[in-house]
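In: With the sequence up front, the predicted model follows.
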Amino acid sequence: MELLPLFAAIQRTPRVALTLSFVLFTLTIVPALYSLLANPTLPLLISSSETDGPFPSDHVHLSPLNSPSFRTLSPVNSPIPAPPYHTRHQKSSSGKIPSPNISPIPVPPDHTLSRHQHSSSHQSSSPVNGPIPAPLNSSPVTTSTLRTQIRDDEQRCDLFKGEWIPNEESPYYNNATCWAIQEHQNCMKFGRPDTGFMRWRWKPDGCDLPIFDPNEFLEMVRGKSMGFVGDSISRNQVQSLLCLLSRVEYPEDISSSPDIAFKVWNYTSYNFILHVMWSPYLVKTTKPDPTDAKSNFFSLYLDQYDTKWTSQINQLDYLIISSGHWFYRPLIFYENEKLSGCQYCSLPNTTELPLHYGYTKALRTSLRAILENFTGLAILRSFSPQHFEGGPWNKGGDCARTRPYRRNETIPEVSDLKIHDIQLEEFRAAEEEMEKKMGLRLRLMNTTQAMLLRPDGHPGRYGHLQTEEVSSRNDCIHWCLPGPIDTWNDILLQMMKTEK
């Protein structure tokens, strides 16, 4: 007697068919349901808006920066007009999504305004103002083909002297995949036609700077905390870091208050806490009184700490501070609780103090706060240059270049590098004091030279919708995301690795 085929046997045996169906259901449907429940997709929003820094005039002193190609301007002792405030209102985070993604991310194929729906007020939607897009896939982050370590024979390499070279692997995120990009940094959103500014990497002389590895960073900071203190350029770096890390995990907003100037995020899988602390002047400051017509100036107490951040740094393992652009406003200065003078104020019976007087004193005080209250790795990031050409920020100045300078090129008048000189002097003085204190490591992230060569990396006219009333407000101070500022986090990680 011939044996029946298997399917015939099943058809003739209902109990066997029922059993087999149950087994197949268990092996396929149940694991899928478990995966869905274990990894839900929840919306996550960011809140980091704050009053952005001023756009300083180009009527300032430009000192050479270790290169004969940098031109020198004479100072002009005239007031610098304060630009309008640029507030960015965003919603807070409500959850955490672990979301591995693949690297690198291709540039979106279409960057025209037709991709975006605008309201009657010309406000365009953005990943910052809505739910975070779902990960493109669930693949692990891949390691760049570029080297991930500096060889032993390159350890003495100066990370801050070098050249920008092409990098076809970048960008590693874009304006469709990163939720932390603010409108005025979203250079592709409002029609920027070129993408080349995203495709360069910093090449120090004598070594290759490894590209930022989000897995390596998060493992290094596991169980630790990091804080950034400064103005909107400092926040610009934080948003770059958030974007780079979003390829591995989205953080949870654990801020203790709705104050958008002080944000705290937790990468729960790594127990890593990231603080953002707003302090554009670094020292105690009072704002102008809107009810007093004569009170038009910020008042800086140059010898007093800004306790909003100095009271928190003893909880941190890493601290990065920076500032500069806000010190071109008209200001009033107090020392020893007494009025000591002003800058661009023209007030009766008040000493007119020179430009940079206030910055020198404020930076010295903030470094003293670190020396007295911090044990860990503290980094002073140097001044971030502006690149206005054809006029100052409020008279049609723009930054329309589409490639980096070579370091042997003559660079047009750029921002005031006297700030950079002051930073070097005050850092060296604080470094000598640091040797007397156990546990503190104070380092300088001297990125000014590298960023001088990147006039192509600012939003310019593509930081907002082009309308007649705002077409002249070009942003040549902040940096596009993705863009040259991502290199700051390449350098940050390398400095952390060196200290470890």
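Out: Okay, I see it.
In: switch to C-alpha atoms for all contacts and neighbour counts from now on
Out: Fine.
In: Show the contacting residues for the nearest residue to residue 166 once chain neighbours are set aside.
Out: Closest residue in space to residue 166, ignoring its immediate chain neighbours: residue 200 at 4.5 Å, by Cα to Cα, 6 or more residues apart in numbering. Contacts of residue 200 were listed using Cα atoms under 8 Å, 6 or more residues apart in numbering, and they are 164-168, 170, 484.
In: likewise residue 322?
Out: Per Cα under 8 Å, 6+ apart, neighbours of residue 322: 229-231, 234, 380-383.
In: Apply 6 Å and report the result again.
Out: 230, 381 (Cα atoms under 6 Å, 6 or more residues apart in numbering).
In: before we move on, what about residue 161?
Out: Contacts of residue 161 (Cα under 6 Å, 6+ apart): residue 204.
In: at 8 Å instead, please
Out: 204-205, 449-450.
In: Could you dump these into a markdown table with neighbour count, distance to residue 499 and secondary structure added?
Out: Shown next, in a markdown table, are those (neighbours: other Cα atoms under 10 Å; distance: Cα to Cα, whole Å; DSSP: H, G, I helix; E, B strand; the rest coil):
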| residue | neighbour count | distance to residue 499 | secondary structure |
| --- | --- | --- | --- |
| 204 | 18 | 19 | strand |
| 205 | 15 | 20 | coil |
| 449 | 21 | 23 | helix |
| 450 | 25 | 22 | helix |
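In: take a look at this one as well, against the first:
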Amino acid sequence: MAARDDHHNHVKKIPLFPLLSLLCFASIFLVLSLSRKTSSNPLISHQSFQFGENPVTDPNVALSGTCDYSDGVWIYDHEPRPARYDGSCKEIFKGWNCISNNKSNGWELTKWRWKPRLCDLPLFDPVYFLDKYRNTNIGFVGDSLNRNMFVSLFCTLKRVSSEVKKWRPAGADRGFTFLNYNLTIAYHRTNLLASYGRWSANANGGMLESLGFKEGFRVDVDVPEGTWAGAPAFHDILIFNTGHWWWAPSKFDPVKSPMLFFKKGHPVIPPIPPDVGLDMVLKHMVLFIEKNLRPGAIKFFRTQSPRHFEGGDWNQGGTCQRLQPLSPEQVEGLFSLKNNGTNVEARLVNRHLMKALKRSGFHILDITHMSEIRADAHPSTSGGKKHDDCMHWCLPGVTDTWNDLFVKHLNNIKFRD
């Protein structure tokens, strides 16, 4: 009993304040040590490239969640995860199949992953996706860059569920239903969103004829192109884009074949330039989509995919021969609006998108910033064209990350309780 009392008295004599101080110091030391280890990760410090511009996402139409997924770095994984698909996927357009076309860095493209600064963007799970979105129709509406994204999603899903039915729902250019899940994905091709076609002067004259116009392209700003007009009523989830054809003088020569805009069947007088026409088209198409949207449907608008021509545009000898992502300085050199360079199209288009989509209810899928860095990920000379393809993306490649972003945000949105 005496021995036990002596031991009890000995413990009571230890001062409490020094003990707490020692524990506090040890905790601080441990936190600092862990922080130092994280910051010295060789993958991040030596193999990542970043872009330091503020995102374009408008707070009124921003995707749900607290993380800015558009702000981050590309990290090279020396031991990458298994590829989600490869060049054997038959839906890949031949010119985009950089692995089969033996592009020198074709396989390297699968080793880069996007790391947002304040969170993670995991590869989406295709099996979970198919199960979660059973009995769902998903439509991509836009130009060939949206087809690029559509094919990426299809190949990822096809790898885990091969029972598919090929068809063209609601006027789509192409589409597939995964039979075991009754999940349909489709691509509706449209270059301008609005309906357009060749226009020639009438021998009897008219307003445009009186101004000296002889030929061009008629663009009806308030009429959706028939290839996708039925899409809003058919699909449960929609992903739209437009932009590349609006700055395409090779298609719409401002002198020889200008865009001539019509509203309610009559020419807009005085004639307006393409950028003003884009604003008018976006305004009317947003209204059309919201009026005809299937009840409970979710709609995204993808920001502009950047081109990476250097030394001139596609028809001026421009090339994209880089095999590594760009540094922040190189990004600004190619895309800064102040430089008025070959590739400023992306940021110009985004300005118009942000204006038109403000308070529209669209969810904005901001892929521009992460994609501007990836000058290494285009088909380039392996695309099989007479010029370098510095517009579309190799598959597998960057558009796989677009789909990771799309699915991440989609899963954050309330959909069919």
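Out: Structure's in. What do you need? As the structure is a prediction and not an experimental result, all values here were calculated from the model.
In: closest to residue 256 of structure 1 among the contacts of residue 161 of structure 1?
Out: residue 450 (36.8 Å; Cα to Cα).
In: Now which residue in structure 2 aligns to the closest one?
Out: Residue 450 of structure 1 maps onto residue 370 in structure 2, with residues paired by TM-score structural alignment.
In: ok, now which ones touch its match?
Out: So residue 370 of structure 2 contacts 51, 70-73, 114 (Cα under 8 Å, 6+ apart).
In: doesn't residue 341 make contact with residue 355 of structure 1?
Out: No - using Cα atoms under 8 Å, residue 355 of structure 1 makes no contact with residue 341, being 11.6 Å away.
In: Quick check: what element follows the lengthiest helix in structure 1 along the chain?
Out: Identified as the longest helix of structure 1 according to DSSP state H is helix 14-38. For helix 14-38 of structure 1, the following helix or strand on the C-terminal side (DSSP states H and E) is strand 162-166.
In: Tell me the residues of structure 2 aligned with that next one.
Out: Against structure 2, strand 162-166 of structure 1 falls on residues 72-76 (TM-score structural alignment).
In: Compute the distance from the centre of the matching stretch to the centre of its chain.
Out: On the basis of Cα atoms, centre = their mean, to the nearest Å, stretch 72-76 of structure 2 sits 16 Å off its chain's mean C-alpha point.
In: List the contacts of it.
Out: So stretch 72-76 of structure 2 is in contact with 43-44, 47-51, 111-117, 370, going by Cα under 8 Å, 6+ apart.
In: Inside strands: which ones of those?
Out: 48-50, 112-116 (DSSP state E).
In: Among those residues, find me the one that's closest to residue 377 of structure 2.
Out: residue 112 (10.2 Å).
In: Translate the closest one into the numbering of structure 1.
Out: Counting by TM-score structural alignment, the partner of residue 112 of structure 2 is residue 200.
In: and if you look at residue 275 of structure 2?
Out: Checking TM-score structural alignment: residue 275 of structure 2 goes with residue 356.
In: Make a ChimeraX selection of the buried ones in the contacts of stretch 72-76 of structure 2.
Out: Buried residues within these, by 16 or more other Cα atoms under 10 Å, are selected in ChimeraX with:
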select :44,47,48,49,50,51,111,112,113,114,115,116,370
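In: Now do the helices in structure 2.
Out: 2-12, 16-39, 42-47, 126-132, 144-158, 207-210, 231-234, 274-292, 328-335, 345-357, 368-372, 398-412.
In: Find the nearest non-adjacent residue to residue 328 of structure 2, please.
Out: Residue 328 of structure 2 sits nearest to residue 51 (Cα to Cα, 6+ apart), 5.0 Å away.
In: what sits against that neighbour?
Out: 71-73, 327-328, 331, 369-370, 373.
In: Mind doing that once more with 10 Å?
Out: Residues in contact with residue 51 of structure 2, defined by Cα atoms under 10 Å, 6 or more residues apart in numbering, are 70-74, 326-332, 369-373.
In: now it: how far from residue 133 of structure 2?
Out: 34 Å (Cα to Cα, to the nearest Å).
In: Same question for residue 368 of structure 2.
Out: 27 Å.
In: Looking at structure 2, which strand is longest?
Out: strand 215-224.
In: Farthest pair within the contacts of residue 370 of structure 2?
Out: Across those (Cα to Cα), the longest gap, 11.9 Å, separates 51 and 114.
In: Can you tell me the centre-most residue of structure 2?
Out: residue 367 (3.8 Å; Cα atoms, centre = their mean).
In: From residue 103 of structure 2, how far out is that one?
Out: Distance from residue 367 of structure 2 to residue 103 of structure 2, by Cα to Cα: 24 Å.
In: Equivalent analysis for residue 122 of structure 2, please.
Out: On the measure of Cα to Cα, residue 122 of structure 2 and residue 103 of structure 2 end up 26 Å apart.
In: which residues sit in contact with residue 232 of structure 2?
Out: Residue 232 of structure 2 sits in contact with 139, 141, 170, 238, 288-295, 297-299, where contact means Cα under 10 Å, 6+ apart.
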